[in-house]
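Chemist: Only the shape, not the letters, is given here:
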């Protein structure tokens, strides 16, 4: 286990940018080139001040998230569940305007996956996830970085850790890594982002980064390591953990990374960005509501990746961060078709999946009719996604998706 210090205010100020900066675009490029990390503030508006676009307020995004949660509850089930206690908690939740700080703890524990990621029940394709991806200011950032508006998005998991006392951690497991391994053949620049609806401070879950590690004096040494080269022999070998590097040089890099990495304080409503070559990891401790987002030029994405992403939209499952690769996320790749969850002593009764927001409202019945076929080819999510796309099956999925979603896959 390890404890990473925070960036000082001055250090963090070097890579924090406001969209109101007169030289915003130039500075965004310059900061990411220099540091491999940037914080773009004021993507989402303050709550309830009567100014700005209400649909871009943090409270609106909290509402999207709460609505996704409510739609995952299966009120038909739960005979064994402590229904009276749950109903009282749910009433408080609704009375508070669905503020997720007031969500019943049993609902929280039922939905949260490992590391505070929501990979199941269709939540990677809920309204919160898609409104975050499609947000105009978010897309604008990636359009500036890539020099084109013809972009496609990744389909990653939402992040959520609740406002629960006593969960602040002084140490976390060390798993510093890079998400791009040029040994696989993918050498173009890729930028990852996380839209932080809630801010991150000393008592929050956040992101850990080693600034300037995307440069050749660090990253170049990482990908020249034997372990990275071995990983790069497979298309899925993008992630390289520094603790697994070989030889004295690998040990030195790992030691320097642990010493140089810092936790980030993030203003609420900001977009954290980093170069996929930058060394980083997540830090799990306390509350977080955030959405990982990665837009890349659409021209990079091939037809096989598009087929997988179409399958993921219809199945309600996440991809890894990369829009170009469209790989089924490792948290879901080897899982079988989800089932309804019966209510038990500690768990709320849940539907197998919500209706993904990316499905057109007038096509929900057709979406339901597709589910058996989506899971009919392989024994897990990865196999079914890899085999999807033949005959008319692609067209069937394309017809049920919202136009704005289909346009960005």
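Modeler: Arrived safely. This structure is a prediction, so every number in the text was calculated from the model and none was measured.
Chemist: From here on, just use CA atoms for contacts and neighbour counts.
Modeler: OK.
Chemist: Relative to residue 124, how far out is the residue nearest the centre of the chain?
Modeler: Centroid check for the chain by Cα atoms, centre = their mean gives residue 292 as the closest residue, at 3.0 Å. For residue 292, the distance to residue 124 equals 10 Å [Cα to Cα, to the nearest Å].
Chemist: just residue 108 next, same as before
Modeler: Distance from residue 108 to residue 124, by Cα to Cα: 16 Å.
Chemist: Compare the two and say which one has the larger neighbour count.
Modeler: Shown here are residue 108 and residue 124; by other Cα atoms under 10 Å, residue 124 has more neighbours (28 against 18).
Chemist: On the three-state scheme, that one is what?
Modeler: Under DSSP: H, G, I helix; E, B strand; the rest coil, residue 124 falls in the helix class.
Chemist: Kindly report the same for residue 192.
Modeler: For residue 192, the assignment made with three-state DSSP gives strand.
Chemist: For residue 32, see how far away residue 117 is.
Modeler: From residue 117 to residue 32 the distance is 26 Å (Cα to Cα).
Chemist: Remind me what whichever helix or strand residue 59 is part of packs against, helices and strands.
Modeler: Element membership for residue 59 (DSSP states H and E) is helix 58-72. Contacts defined by 3 or more Cα pairs under 8 Å, 6 or more residues apart in numbering; DSSP states H and E place helix 58-72 against helix 127-133.
Chemist: now what about the helix it packs on, what contacts it?
Modeler: Identification of contacts with helix 127-133 by Cα atoms under 8 Å, 6 or more residues apart in numbering yields 61-62, 64-65, 67-68, 123, 138-139, 153, 157-158, 195, 291, 293, 356-358.
Chemist: which residues are common contacts for residue 292 and residue 124?
Modeler: 156-158.
Chemist: For residue 352, state which of the residues you listed is nearest.
Modeler: When the shared contacts of residue 292 and residue 124 are ranked by distance to residue 352 (Cα to Cα), residue 157 comes first, at 16.6 Å.
Chemist: contact partners of stretch 179-186?
Modeler: 187, 223, 228-229, 231-235, 237-240, 276-278.
Chemist: rewinding a little: go through the shared contacts of residue 292 and residue 124 and say which is closest to residue 101.
Modeler: The closest of the shared contacts of residue 292 and residue 124 to residue 101 turns out to be residue 158 (Cα to Cα; 16.4 Å).
Chemist: Structure two is appended below for comparative analysis:
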């Protein structure tokens, strides 16, 4: 019989990443883009006034990634997480509808260059995986999570976005065996983050089938990638403002009662998490503190969102109630 597995799922297994096309309509993606622009305007940013395209008029961020100011629980961010067509691929992957969702970040990036944002230079790549390579409580380097980002804007070659080393997810055991194992100064341990040096990337690049790929999308596309896939974010340098909502779902069965209780606390207090819904929970504010401008806490800092999400039965289930 013909293989009924969707092409995107075969790509995810084979390449370590996939693009699920048209998860949202262009109109719906534009709605979320407009919500993000409106949200950013409270920091002084004006899409039509390029004199405001500076860090002073933007939320504190890391290469466009924002998980402070309650943005992870803004109404429009939760609306995106609750879109049935966004949840569906994760249900297919995990073969269950009983899912939890991460309280993850957004990405709001302005193009960098003389024509756009001039106060910074494009960041250098920071290749990494979002998975601990040497856990002591479970087998190492197994598939543990599929990450996702929902692209609200187009992402061409120069528009910024996700870059992956295609096929790298299958090579990690051999990589660590041949390069001397896990390096303590590159590992974040239980925070599930491991960085790779330029020499490490060269090792992957020498392997047959591995290729650096800038993943291109249209508004409303969903990118999925294996958390073992080496990846990083490329800054935009063309004209397109980048708007992304990071989305990640995992089965409720992966969460202990302690993790479920911590998730409910994050919901009550409107705290962000990293991309892990379960079986781990990392709360950036408790690990790294509030956003700062220089040495001072940003006066715009807040924990709760500007617009609280609409509470529904589906939302509460995704939280962990």
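Modeler: Thanks, I have it. Note that this is a predicted model, so its numbers are computed, not measured.
Chemist: In structure 2, which residue range corresponds to stretch 369-377 of structure 1?
Modeler: With TM-score structural alignment applied, stretch 369-377 of structure 1 matches no range in structure 2.
Chemist: Report the buried residues of stretch 247-259 of structure 2.
Modeler: 247-252, 255, 259 (16 or more other Cα atoms under 10 Å).
Chemist: wait, doesn't residue 251 of structure 1 sit right on residue 258?
Modeler: No - the criterion here is Cα atoms under 8 Å, and residue 251 of structure 1 misses it with residue 258 at 10.8 Å.
Chemist: Over which residues of structure 1 does stretch 258-270 of structure 2 lie when aligned?
Modeler: The aligned range for stretch 258-270 of structure 2 is 304-316, by TM-score structural alignment.
Chemist: what comes up buried for stretch 300-313 of structure 2?
Modeler: Under the neighbour-count criterion of 16+ other Cα under 10 Å, stretch 300-313 of structure 2 has 303-305 buried.
Chemist: about what we covered before: any idea what the residue nearest to the centre of structure 1 aligns with in structure 2?
Modeler: Alignment note: residue 292 of structure 1 maps to residue 246 in structure 2; criterion TM-score structural alignment.
Chemist: How about the contacts made by its match?
Modeler: Contacts of residue 246 of structure 2 (Cα under 8 Å, 6+ apart): 104-107, 148-150, 275.
Chemist: Just send the residues you listed back as JSON lines, with distance to residue 266 of structure 2, secondary structure and neighbour count too.
Modeler: Converted to JSON lines, these look like this (distance: Cα to Cα, whole Å; DSSP: H, G, I helix; E, B strand; the rest coil; neighbours: other Cα atoms under 10 Å):
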{"residue": "104", "distance to residue 266 of structure 2": "11", "secondary structure": "coil", "neighbour count": "27"}
{"residue": "105", "distance to residue 266 of structure 2": "14", "secondary structure": "coil", "neighbour count": "25"}
{"residue": "106", "distance to residue 266 of structure 2": "17", "secondary structure": "strand", "neighbour count": "23"}
{"residue": "107", "distance to residue 266 of structure 2": "20", "secondary structure": "strand", "neighbour count": "21"}
{"residue": "148", "distance to residue 266 of structure 2": "21", "secondary structure": "strand", "neighbour count": "23"}
{"residue": "149", "distance to residue 266 of structure 2": "21", "secondary structure": "strand", "neighbour count": "23"}
{"residue": "150", "distance to residue 266 of structure 2": "22", "secondary structure": "strand", "neighbour count": "27"}
{"residue": "275", "distance to residue 266 of structure 2": "14", "secondary structure": "coil", "neighbour count": "24"}
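Chemist: and which of these is nearest residue 241 of structure 2?
Modeler: residue 107 (10.1 Å).
Chemist: Could you find the counterpart of the closest one in structure 1?
Modeler: That one, residue 107 of structure 2, aligns with residue 159 by TM-score structural alignment.
Chemist: My guess is its match contacts residue 113. True?
Modeler: No - judged on Cα under 8 Å, residue 159 of structure 1 makes no contact with residue 113 at a distance of 9.4 Å.
Chemist: Trace residue 85 of structure 2 over to structure 1, please.
Modeler: Match for residue 85 of structure 2 (TM-score structural alignment): residue 137.
Chemist: Contact partners for that match?
Modeler: Contacts of residue 137 of structure 1 by Cα under 8 Å, 6+ apart are residue 43.
Chemist: Need the three-state assignment for it.
Modeler: Per three-state DSSP, residue 137 of structure 1 ends up helix.
Chemist: any idea how far it is from residue 168 of structure 1?
Modeler: Distance from residue 137 of structure 1 to residue 168 of structure 1, counting by Cα to Cα: 32 Å.
Chemist: show me what contacts residue 205 of structure 2?
Modeler: 211-212.
Chemist: need the strands for structure 1, in chain order.
Modeler: Here structure 1 has its strands, by DSSP state E, at 16-17, 37-40, 151-153, 159-161, 177-178, 191-196, 206-209, 240-241, 262-263, 270-275, 280-283, 288-293, 295-297.
Chemist: Tell me which of these approaches residue 349 of structure 1 most closely.
Modeler: Among the strands of structure 1, the nearest to residue 349 of structure 1 by Cα to Cα is strand 159-161 (19.6 Å).
Chemist: Superposed on structure 2, what's the mean shift for the closest one?
Modeler: The superposed strand 159-161 of structure 1 is, by mean Cα distance after the TM-score superposition for structure 1, a mean 0.6 Å from where its aligned residues fall in structure 2.
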